[in-house]
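1. When you get a sec, could you give me coordinates for this:
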Amino acid sequence: MQEQLQELVDQWRVEANIPGVAVGIVHGDTDIVITSGIESVDTQLPVTDNTMFMIGSTTKVFVATAAMALVDDGLLDLDTPLIEYVPELVLADEDATRTVTMRHLLTHTGGFTGDASLMAGWGEDALGRSVSRLNELRQEYPVGEVFSYSNSGFVLAGHVIAKISGEPFEDFLARRVLEPLELKNSACLPWDVMTHRFALGHYIRDGVPFVSNETGIDRGMLPCGGMWSSVRDQLLWARYSLTGQRPGEGQPLEESTRLLMQTPQRPAARMFEEVGIGWLLTRHGSTQVVRHGGNVSNLQVSEFLTVPEKKFAVTVLTNALGGGIGKRVVDWALANLAELPVPTTLDAVEPAPAVLDAVTGKYQAGSLAMTVAVGDDGGIGVRMGSAQDLGEYEDIVWPPAIPIVFVGDGTGEFAAKADATRVLGRFVIDENGQSGLLEFGGRTAKRV
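-> All right, here's what the predicted structure looks like:
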């Protein structure tokens, strides 16, 4: 099986023009590691099992773990308004300032704009400077009412952790989470990464990968997706996440707290089903999946998925975006190693013309825009990109529109036409028969 997967990863990587890939799998008592390609098209150094990649938003689970360590210490209460810990906190909405809690942040229900550039450089005060700009962000929804994936919320969570602990966020994360689990090839700051082997992010132009001269994120936004880690460290993290197993005596959390983080807290926005504390929860058929993943400005992309009842996990780290290689590896591993049945294809429903009129248009979630349009072939597609009026992410090469098909009653939920085994998103139809909201990519976007 390992030889077969190695051949497939090599093939898929070349097809997608991705320079380097690392795959890690927990399968019972066995760890499987597959590496393919190079860390950088400039250095031509091969990817190893200790090469550090940026894991993007998978960082959020580590941040949530750091917050829960403070809960275990009796220093943080998930439901106490954050203003009691950070008196200088000012959001655009006064009610939100008074009521937002760490539970809201860790479950993506703070309600303020979740996708916005809060870049503040690499200085020691960067995180505080980013948080001081949260008052520039709109309060899109009342606190606690709507799940919408929020990078901004995790920036604030990292700042709260630093304030309560009295340490720089990166130092507390290392001391309370990384070091107890002996994650020796995981770090947050570039000067800590530089002493290790690491992969550089690449962008793809006309099928050719080029090294990016940026990390895609800075210290001011680090808690939402700036951590680096190797595939070996991700396997250690996977075993701890699955069973509490760890290489030494140290542990970041009480066992009950570790399990609580994977317990559903509330429904999420599609493509997710529920949210735990930091973790995103879905199902593969009827089997519970606990997961996260990350994308750093389409330069480095990761997948991280566990199947608790199977004691199974898979992680995929890449230094470019392309070809859906993460999903292909995950699907292959679930079918061939975890031996989970392929989910049943959902029945496609032909939407009425009125439904197409109701859902087509542009939706916005902060600096991200989702465009729903009918293509030349008469089919409908959804494309994520930059919100033009905000000018964010202008240098990113965005993937093309995803052709979709309606499922269920044909009015709200949809799946990808190429893979209709799971619900990809949902249009929320209002009392006037119009789609006012779009759940896509975990965001709850408002129609513009």
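2. CA only for contacts and neighbour counts going forward, please
-> Will do.
3. Specify the local secondary structure of residue 302.
-> Secondary structure, DSSP: H, G, I helix; E, B strand; the rest coil: residue 302 is strand.
4. what's near enough to touch it?
-> Neighbour list for residue 302: 54-56, 58, 293-295, 315-318, 326 [criterion: C-alpha atoms under 8 Å, 6 or more residues apart in numbering].
5. same check, this time on residue 44
-> Residue 44 neighbours (C-alpha under 8 Å, 6+ apart): residue 38.
6. repeat that with 10 Å
-> For residue 44, the contact set (C-alpha atoms under 10 Å, 6 or more residues apart in numbering) comprises 19-20, 37-38.
7. Which members of those residues occur in strands, if any?
-> Assigned to strands by DSSP state E, the following of the contacts of residue 44 qualify: 20, 37.
8. Make TSV from the contacts of residue 44 and add neighbour count and distance to residue 159 to it.
-> Listed next are these as TSV, based on neighbours: other C-alpha atoms under 10 Å; distance: C-alpha to C-alpha, whole Å:
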residue	neighbour count	distance to residue 159
19	29	35
20	30	33
37	21	37
38	22	35
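9. Second input sequence below; structure requested for side-by-side comparison:
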Amino acid sequence: MLTSNELAERLARLAEKFTVTGASAALWHDGTLVRAETGTVNVDTGAPVLPGTLFAAGSVTKTLTASLAMTLVDEGRLDLDAPVTAYLPGFTTADPDRSAAITVRMLLTHSSGLPGNYLPDLPPGDDVLERLMDELATLNVTGEPGRRFSYSNMGMSTLGRLVEVITGERFDVALRSRILQPLGMTATADAEEMLLHSTAVGHVVDGTVRRVPRLRVWPEYGPAGSRLWLDVEALIRFGRMHLDGHPLLSAAAVEQMRTPQYDDFWGCLPGCANFGLGWGIFREGDDPVLTHSGANLGMHSTLYVVPGQKVVLAVLTNSSTGGMLHSTLCTELLDEFFDVQGPAPIAPPESPFEVDGARFAGRYRASDGQVAVEVHDGQLHARLLPDAGLTEWDRLMGSRTGGGQAVPITCVDGERSRFVLDTGSPGSHVAVQFFEPDPDGRFTLVRLGTLYERTP
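-> Model (predicted):
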């Protein structure tokens, strides 16, 4: 078994290699916990990362939100296959027919078609999720609800609002009383409480290392991951709940959450072979591996749960380059100690397929931006045109897929209209897939990270 000293050595080495300001990692295996930390919580103060340092949970929060919802399913207060309007009678979008078809399950599986990264950055307040529902009424649903995976922060915050209505409590209060406190997690969404702890702040690494200008943004996405801070042992405690069940969550609910929901998941979410209810599924089959990752301003989080071997692995970092540390460390530990490998990375073919570019070319729209698919010198290109809020998010997270540059996409499967986009990083490609041709054979949907619908 790995020792804490060995984990500390690996963590420090990778933090130096990838210029990560601070990191915390923990591995729990069948009753034994090893934990390590390195670096600083803030380059401006030099304060060290401590065993109890709080980092941004990021989108790992979605697994907590999903678990919270499943406690209501256990109590018979929530039906996964009921329409959202059964609990939120005023729930609607700019497309009332599509929004009426959205069920609770679709929120958990990211198949609702609700916006992925629409970022209004509403003023904080106890009613922020209620106000977000007013914003939603002006936005479109992309595609037919329930048919396609499209990662949605808006969908998860809608689930959070649904929790508020059912429990009669503000979302963060319900999360604390029903999940965080019973599990003994050191975690909070309260900024004043964060001041009482060693708290990490995010950093942007782009030739220099500098602290991000704001600690937290987008309060309306608390259930999706914008507000919660926790320490690495808190993630371990939460992950253990999903090994064999827990008094908080029935074995049936745990099993439902790890059950694959898609027949075809190619290219939907990096590092996942399928998706359950709130959980990414790293490995399918009789011995599944669950995962979820997250990001906040200059911060990253990762959680793996291996039920068959009673393993929970968690990593937290506070740099825009942290994702590379996460993927390297987790791949090494899961493979070396537990013989766990995930899906093969997406890569271009040796011989690209020839396609009729006219069927793909056009402009596709979602609430957080557009994708322009163009033909240049006989080669299909994709040009991401994110809205202003998402452009700033990409900059702070070190994304290389935006910026309005036309990037070649290469067909890897002509029959299923699958392509890959080269991000410019060695060995890193993004999946692109087109769906649902119209009567003229022109595709009406494209997934490039999120789902976009062709504009007239």
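10. Please pick the buried ones from the contacts of residue 302 of structure 1.
-> Among the contacts of residue 302 of structure 1, those classed as buried by 16 or more other C-alpha atoms under 10 Å are 54-56, 58, 293-295, 315-318, 326.
11. Would you mind giving the residues you listed as JSON lines with distance to residue 94 of structure 1 and secondary structure added?
-> Converted to JSON lines, these look like this (distance: C-alpha to C-alpha, whole Å; DSSP: H, G, I helix; E, B strand; the rest coil):
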{"residue": "54", "distance to residue 94 of structure 1": "36", "secondary structure": "strand"}
{"residue": "55", "distance to residue 94 of structure 1": "34", "secondary structure": "coil"}
{"residue": "56", "distance to residue 94 of structure 1": "31", "secondary structure": "helix"}
{"residue": "58", "distance to residue 94 of structure 1": "31", "secondary structure": "helix"}
{"residue": "293", "distance to residue 94 of structure 1": "33", "secondary structure": "strand"}
{"residue": "294", "distance to residue 94 of structure 1": "32", "secondary structure": "strand"}
{"residue": "295", "distance to residue 94 of structure 1": "32", "secondary structure": "strand"}
{"residue": "315", "distance to residue 94 of structure 1": "41", "secondary structure": "strand"}
{"residue": "316", "distance to residue 94 of structure 1": "41", "secondary structure": "strand"}
{"residue": "317", "distance to residue 94 of structure 1": "41", "secondary structure": "strand"}
{"residue": "318", "distance to residue 94 of structure 1": "41", "secondary structure": "strand"}
{"residue": "326", "distance to residue 94 of structure 1": "41", "secondary structure": "helix"}
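12. how about whichever helix or strand residue 237 of structure 1 is part of: buried residues?
-> Using DSSP states H and E, residue 237 of structure 1 sits within helix 231-243. Of the residues in helix 231-243 of structure 1, 231-242 count as buried by neighbour count, 16+ other C-alpha under 10 Å.
13. Mean distance between it and structure 2 after superposition?
-> For helix 231-243 of structure 1, the mean deviation from structure 2 after alignment is 1.3 Å (mean C-alpha distance after the TM-score superposition for structure 1).
14. could you give me the residues in structure 2 that that helix aligns onto?
-> Per TM-score structural alignment, the counterpart of helix 231-243 of structure 1 in structure 2 is residues 232-244.
15. can you give me the strands for the stretch 151-300 of structure 2?
-> Residue ranges of the strands in the stretch 151-300 of structure 2, as given by DSSP state E, counting those that start in this stretch, are 187-188, 203-205, 209-211, 229-230, 274-275, 280-283, 289-296, 299-306.
16. how about these, which one is nearest residue 96 of structure 2?
-> Among the strands of the stretch 151-300 of structure 2, the nearest to residue 96 of structure 2 by C-alpha to C-alpha is strand 274-275 (26.9 Å).
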